[in-house]
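# the sequence isn't on hand, but the structure is:
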C-alpha cells in the first residue's frame, strides 16, 4: 500500500526508459559512462531506465542520443519516444491510489537537536495558527535536509493523528512533478478516488483544503523545485504542519518559516562517522578522524559515505581513508559508496543553473581566500558589478554558495569549491582559463592592499588612488585580510617577487595597529624570500627587521628575534643601509631588555640614537628616543627616563605638521604610556595612573584596542598601588575583556595575576585563587621562558614552603 510521489505522478514502466536501457546495453556502456557523456547525473539516468521518470527534457534527450551515437531512423524514433513521454508525464496519475507513506526513519541522525526542537515548536504552533504552519528546510546539497524532515515527521507523528504524508516533488529532475499531479496524489491519499478528483488545479486546491478542515495532518514535501510548484500544495488550515525541503530558499512563500541547515560541528561529524564505522575504531585514531571530518567539510552526506566506506572495508584504517581524501583532484571520486555520491548531489543543483551562472560558479572557485566580495568577483570574471550580483543571487538561491552575514560577501563549502573547479576545467580550456581568473584576482588584491597600506605611513598626508581616507583603506584591509594574504601567497609561488615585496614593505605601519590580529610572520617571511630572490640587500635588511619585530612583539619569541635582528644588522652594514642599521640596533636593544640584559640593551640603543640622526622624526628618531627612555628606566634611572620621554612629548608638537592625525595620536599615546611607567617607577602612583588613563583614551580614539588594553593593565596596577582598589579592578577587568584571542594569552595571564593581587586586598581570596589557577593554566600552555617563570611564581603562591609536607617534619 505504500507509494512514493514518483510512482504516483509518473505511472509504471517508461517506454522511453526501456529504450534508453536497450541502447545503452547495445553500446556496452555503464550507467556512469553514459551519464558522464550526456552530462546527466547517474541518479537521473537510473530513474529513467527504471521508469521512475517518464522522459527527459528535449536537450537531455538529444545529449543521450549523441552519447549513444544514434543516427538516422534510430535517432528519430528515440527523440520521438522522448517527446511522447514528456506529454504523458504531465498528466499521468496512478489509478490504484495509496497512502503517501513516510520514508524510513534515518538512523544515526547526529547534531540536529536544535533544529528538531524548532520543529517541535512549529508543531505546537500549528494547533492554533489560522493558516497552519509551513517550515522550509534549506541548505547545501548533502547537508541532510531530507534526513531531518523524515526524522522530524516520525518524531511528531503522535501530534498529527489524522495523517502524516510524504511526497517527493523531484525538484532536481529535468521534469519536476507538476502541481496537478501532486494534488491528485494528495487527494487520493485523503480518500478521494481518481474518477471523482477535480479537473483543474484551482478546484483541486479548494477540495484539498476543505478535506483538511478540522483535521491535524503533517505533510512532508521533499525536494521542492520552486515556489510555483509548492504554493498550491500548502494546506493553510489550522492544525496542519507542512515541512518543505529545498535547495533554494523559497523566499517567495508567504508567512513561512525557514530553518537553514549548516554542516555539522567537527565533533558531531566525527560522532556521525563513528556511529556507522564503529566508535572504538574511530576513537583509536582521533587525529585522523578529526582530519577526515575536515576533509569532508563536516557535510553529513560526505561523512555518511566515509563511514560506509570504512564499515564495508574493515581492513582499512581511518588514516588510510584520509590519505585518499587529501588529494583534492580525487577527493570527490573517493567520496562515493554504492549509489551514494557527493558529486551526484552537487550535479543536480548545478544542472538547474543558467549558463552564465554556471560559468561564474566555476570561475569564482579559483579566487584566493576563504570568501570574496562582489568587487573582486567582478574583476576576476570581467563582468559589471550589477550583472555579477544577479549571478551571485542565483548561486546563493541554489545554495551552491553561501551568502555571508556581512553584506556582499560569499563563500564556498570546501567540497562545492572542488566540484566547481572540476566542472569549470572540464567545460573550458582548463589551465589557461584558470590562470586568467587567478591573475586578475591577484593583481586586484595585491594592488589594492598595497595602496591601502600606504595610508598608514606616518607621513602620508593622503595616499590618493581608490581610497578616499585612511578609514576607508582600513576597512578594506580588515575585510579582505584573508584574501590579500592568500593573494600574496599565490604571487610568491608564481615568482612575482616585486609585488610580494612591495606589499610586505607597505604593510608595516598597518601591522603596527593590527599587531595581534594577523599572521604577520608569514607576510614578512614571504617579503624576505622575495628580497633575496631579487638580490635586494637593503630590502632584505628591512624585511629581517620587520620579521624580528613580529617575533618579539607578536609572538614573544625573544631568542628567535635576537638572531633575526643580528642578521638584519649584518646585512644592513654590508649594504651600507644606515636607516635599517639604526632600526636593527633599536630592535636589538628592545629584545635584550626583554631578556634582562639591560647593560647590553643600553649600549645598543645609544648606538641607535647616534645612527637615527639621519632619520626623520616620525619614521625613526622619535621611536629610538622613546626606547632609550625605556631602557634607562629599566637600568634604575627613572628620572633620566622621564626627562627623555618629556622631551619626546615636546618634539611631537614641534613636528606635528609632518604627520597624519592618526600617527600623531598613536605616538602621543605611546609616549604618555611611557611617562606613566617612569612615574610608577618613582612611586608617584596617582600621577602615573592619570598618564595611563590619558594614553588609554587616545588609544581608544584610534581604535587601537590591544594597546588600550595594555594601558588599562598599567593603570589598574597604578591605582592599586595608590590605594584605589575599586578603580584598579575596573581597569583590569576592562583589559581582560579585550585579551580573548589566542595571540593575547600571555597578556591575559599577566592581567589575571594582577587582578588576583587586587582582589586579595579587598578580601576576595576565593576569586583571587581562581584567577591564579586560570593564569597558571595559560602559562603552562604557552611554555615560553617568561611564562615558565610566572608559572613557577604562581606555583609557589599556591603551595608556599610553610605548607609543604617537608616543612612540617
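Received the coordinates, thanks. If you're wondering where the values come from, they're calculated on a predicted model, not measured in any experiment.

# when you work out contacts or count neighbours from here on, use the C-alpha atoms and nothing else.
Noted.

# my guess is residue 35 contacts residue 45. True?
Yes. The pair residue 35 / residue 45 is scored as a contact, 6.4 Å apart, by C-alpha atoms under 8 Å.

# separation between the nearest residue to residue 717 once chain neighbours are set aside and residue 745?
Nearest non-adjacent residue to residue 717, counting by C-alpha to C-alpha, 6 or more residues apart in numbering: residue 728, 6.2 Å away. Here the criterion is C-alpha to C-alpha, to the nearest Å. By it, residue 728 lies 21 Å from residue 745.

# next, the one to line up against it:
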C-alpha cells in the first residue's frame, strides 16, 4: 500500500485502484477497504518514527500520501536521467555518466515494488523496465563509449539480467564496446552467436539489423578488420605474452571494486601506472575470480603483455618460489630460461624486458611478503595485482594499495544464483533466498551450491538449503580433491598460522556469540591481554577474523565459525575453555550488577577459573554500556549453557543482568533468560535458585502488565521461599505483590503489604531493599491521594538512597517527588526534581527516562509552555518505545494528542488518539479507552485555527489529573 501511494505521491488513489495494484484478480480479501484501513494505521505508526512524518489522507474513497516526489527513488531516478540526457546533448558526457550511474546504481536496486502482486503492478513493472530502465542503461553506455570507457560498458552489460542483456539494444552496445576496446575477434564471434540466436528465435528483422550494425562498426574500424577463416587462425604476436587464465564467464557484481581497480592502476594522465594493488580477503571470497576478470577487462591497456602466476601460498603441493615465476615469465617473453644463468642474471633480463611499455602482472595466492619481496624488484615498471588471504602489511609499507574483498552482498549472490538456476530461483523464491543467506557471501560455497543445483534439476532448492544448515555438510562441500572442499580451502589458511595463533582460533570456536572482545579472548586463552591482542591481529591479517565495527571487537564469519567450532570440538582444551568462557561472563556481569545496584543482596557465585580476568566498572554508566554491548553474546551464551545442561551458570546469569536488560528496554531477553533459569533450577533440584527466578519473572511480567501471569509467578516464588524458610526472599516477593496490587488499582492493599515488608527489611537490616520499599510506599500513598504521607516516604527514600549511594533508587525518589510537587501545583519544584532525576537516569533506564519526560510534559503544560510540553511528550514516547512499555506509550500518545488537538492539528491528534486507544484496549484500561473515544467524537467540531494555541488547552491542571 505504501509503495503505491509513493508512486502516486500527492495524488488521490481510489480504493479500487489500490486493490488492483496489491492483489491478483480473485485474491483480494473479502473486505479490501477494511484491510486498507488497518494497513494505513500500521503505516502511520511506522512513519511516526520520522522527524517530520508524511501524512496519509483519506477523502472521498481515496488515499493520498503527502510527500515530495523528489524524496522518492523512482521519481528521483527519472529526474537524474533527464538531467543526464540534457548534459549529453551539450556534449558533457562525464556529467551524464555521473548522473546516470548514480540513478541506476543508487536508486534502481532490485525489482521495482516486488511486494505488489496485482495485475496492474505486473504490467507497470514491465512498462517501466522497457520505458525507463533500458533507455537509462542505453544512454549510460552511449556516454561511456563517447568517453572511451568501453571496459566499463562491458562490465555493466555482464551484470544485467539475461533478458535485458539479450535485447537487440544491449547486444549492439556490447558489440560497439568490443570494437571500441579493439577486441575485434571477440566482437566477430559474439556477433555470429547473436545473429544465429535471433534467427533461431524467428527474429529475422532484428538479425538483419544486427548485421547492418556490425558492418557499420567494421567500416568505422576498417584498419582492424578481421578476416575470419575456418582454415587460418588470426595471427598472434609472439613477443606479447598473454598468460591470464580463462575469464570467469559467470562473473557477477563487484562493480565498485572493479571501478576502484580502474582508478588505482592508472596515473594522472589515465595511462597504466607502475603500482601494486593487493586484493586481500577471506578464503573462498572470490579474490582470484575478481583479479582475473578485471585483468581481462583491462587487457587492452597493456600492450606489453599480461602475465599470471599462481604462487600456491595456500594450497596443496609445493609453494612456488621466486625462480619458478622468473623462469615462466621469461619463457612467455620468448627467452629460454636455461640460456641465462644464474638467477640474478635471469632477474636482470626479466627486468630489462619489462622496462619498456607497461605490463600487467597478476601474482595469485601469495602466502606472505617474503615469497614475492625480491620478485617485485623485477616488476618495478609493471602494474602488479596480488591476491592473498593475508593483508601483507609489509607490501603496504612499500606503497601498495590494499583492496579488501568482502563477501558478496546478498543482492550479488541472489543475482548469481538466478543467472544459473533460472526460473527455479523465482519459482522457489524463499528457498533461493535461504540458499544465498546460508552461503554468507562466500563465492566458493555459492559456486559449489550452484553446480549442485544445476546437476540435480529435479531436486527442490529447499532440500539444498536444509543440507547447508548442517555444519559438517557445508564444510565438506566440493569433494576431497586439493582445494576442492570448503574444509580444505580453510585448512590451508589455518595451517599457515603459528601454533599459538591456531590455538586461539580453535578456542574462539567455543564462543557461541556473534563477536569477541579482547577481554573475553584473553580469558578464553588464559593469557596476557596484550599478547592475545597481537594474536588476534594476526588472525585478522590472515582473514580468519574481521573487525567490521570496532578496533576492540572481532568477528568470525559464519563459515569460519563453523570451522573453528569443528576444530574446538576435537580439542582437549575445549571443556576448560568453555568453563573460562562462562566464568568470564558470569563474573563480569556480577561486577556490573554490583555497580548498578550496590545495595541489592549479591548473588553468590564461585571464584572464576584460573586465567579469567573479568571486566571491572568504575560507575553505573560504564556497566550499563558493557551489558548493552554484550547483550547478544550474553543471550547466546545462556542459550548454549541451557542446551548443554550447564545449570549453575544458567541459574545465576539472568539474576545478574535481568534488571539491567529491563532498564535498557530488553524485557523479552530478561524473560527468556529467566525461563531458562527456572528450568535449570528444577533440573538441578535447587529450590532457592528456582524461587529467585520465579520472583524475577513475576517482576518483569508485572512491568509488562501481564498481571495474571505475574501473580502466578509470584505465588510460586513465595511458596518456594516459605518452603526453605528464607525471610528475605519472602519479603522481596511480597514487595512485588504490593506493586501488583497498586498497578491493579488497589492502592490501600498495596500500602498494607508494603508497610509489612518495610518492617521486615528493617528487622533484617536490609537497607537497600528498605530504600526501595520507602519509594514504593510514596508511590502508593500518592495514588491514594495522601500527598503528605507520599512526601514523607519519598524524602525518607531519598535520604537513605543518598546514604547508601544507591543512584537508581535516588533517581526514582526524585521522580516520585516531582509527581507529588506537580499534583500540588508546585511547578518550579517539580521541574527541578525532574531535572535531577534526568541527570541520574540518563543512558541507564529507558522506562524511567520516559516517566520523567512525561512528568516534565505535564509541568510545561501547566506552565503554558506548549512547545516544550510537546517536545517532552515526544521524548517520553521515544523512551517508552525503546523500553517496550505499552502503557507508557499510550499515556505519552494521549498527552501528545491533547497538545496537538489544542493547536488545531486535528488529524495528527486523531491518529495519536487512535494509537493510544488501541494500546489501552490491549492492556485492559477501559476507562482510558472510553475517554479517548469521547475525545475522538469532538474532532469534526474543532475550530480550524484558535486565536491563541496555548489558551486553547482548557484547564490544564484538570486535564493532567484526568490523564
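Right, received. Where do you want to start? Remember, it's a predicted structure, so these values are computed and weren't measured experimentally.

# more neighbours, residue 35 and residue 45 of structure 1?
With neighbours defined as other C-alpha atoms under 10 Å, residue 35 of structure 1 and residue 45 compare such that residue 45 has more, 23 against 20.

# so which strand or helix has the more buried one?
Residue 45 of structure 1 is located in helix 42-50, with elements delineated by DSSP states H and E.

# start and end residues in structure 2 for that helix, please.
For helix 42-50 of structure 1, there is no aligned range in structure 2, judged by TM-score structural alignment.

# what is that helix packed up against?
helix 15-27, helix 31-38 (3 or more C-alpha pairs under 8 Å, 6 or more residues apart in numbering; DSSP states H and E).

# swap the cut-off to 10 Å and go again
Helix 42-50 of structure 1 sits against helix 15-27, helix 31-38, strand 340-341, helix 342-351, with contacts defined as 3 or more C-alpha pairs under 10 Å, 6 or more residues apart in numbering; DSSP states H and E.

# go through those and pick out the most buried.
helix 342-351 (a mean of 20; mean count of other C-alpha atoms under 10 Å).

# residue 728 and residue 745 of structure 1: who's more crowded?
Neighbour totals were compared for residue 728 of structure 1 and residue 745, and residue 728 leads with 27 against 18 (other C-alpha under 10 Å).

# dump the residue contacts of the more buried one.
The contact partners of residue 728 of structure 1, by C-alpha atoms under 10 Å, 6 or more residues apart in numbering, come to 689, 712-722, 734, 754-755, 758-759.

# which position in structure 2 pairs with the residue nearest to residue 717 of structure 1?
Residue 728 of structure 1 maps onto residue 869 in structure 2, by TM-score structural alignment.

# just residue 691 of structure 1 next, same as before
Residue 691 of structure 1 maps onto residue 833 in structure 2, by TM-score structural alignment.

# count the residues that sit near that match.
With other C-alpha under 10 Å as criterion, residue 833 of structure 2 counts 22.

# mean deviation of the helix or strand hosting it from structure 1?
Using DSSP H and E, residue 833 of structure 2 sits within helix 827-841. Once fitted to structure 1, helix 827-841 of structure 2 is off its aligned match by 3.0 Å on average (mean C-alpha distance after the TM-score superposition for structure 1).

# gap between residue 657 of structure 1 and residue 460 of structure 1?
11 Å.

# neighbour count winner among these two?
Neighbour totals were compared for residue 657 of structure 1 and residue 460, and residue 460 leads with 16 against 12 (other C-alpha under 10 Å).

# and the gap between the more buried one and residue 662 of structure 1?
Counting by C-alpha to C-alpha - residue 460 of structure 1 and residue 662 of structure 1 are separated by 10 Å.

# what touches both of these two?
With C-alpha under 10 Å, 6+ apart as the test, residue 460 of structure 1 and residue 662 both reach residue 470.

# if we can go back for a sec, tilt between the helix holding residue 45 of structure 1 and helix 15-27?
Interaxial angle of helix 42-50 of structure 1 relative to helix 15-27 (axes from the mean of the first three to the mean of the last three C-alpha atoms, to 10 degrees): 110 degrees.

# if you count neighbours, what's buried in helix 42-50 of structure 1?
42-49 (16 or more other C-alpha atoms under 10 Å).

# right, and out of the residues you listed, which lies closest to residue 26 of structure 1?
In terms of C-alpha to C-alpha, no member of the buried residues of helix 42-50 of structure 1 lies closer to residue 26 of structure 1 than residue 49, at 14.1 Å.

# tell me the spacing between the spatially closest residue to the closest one that is not a sequence neighbour and residue 74 of structure 1.
The shortest distance from residue 49 of structure 1 to any non-neighbouring residue, by C-alpha to C-alpha, 6+ apart, is to residue 17 (4.2 Å). From residue 17 of structure 1 across to residue 74 of structure 1, the span is 15 Å (C-alpha to C-alpha).
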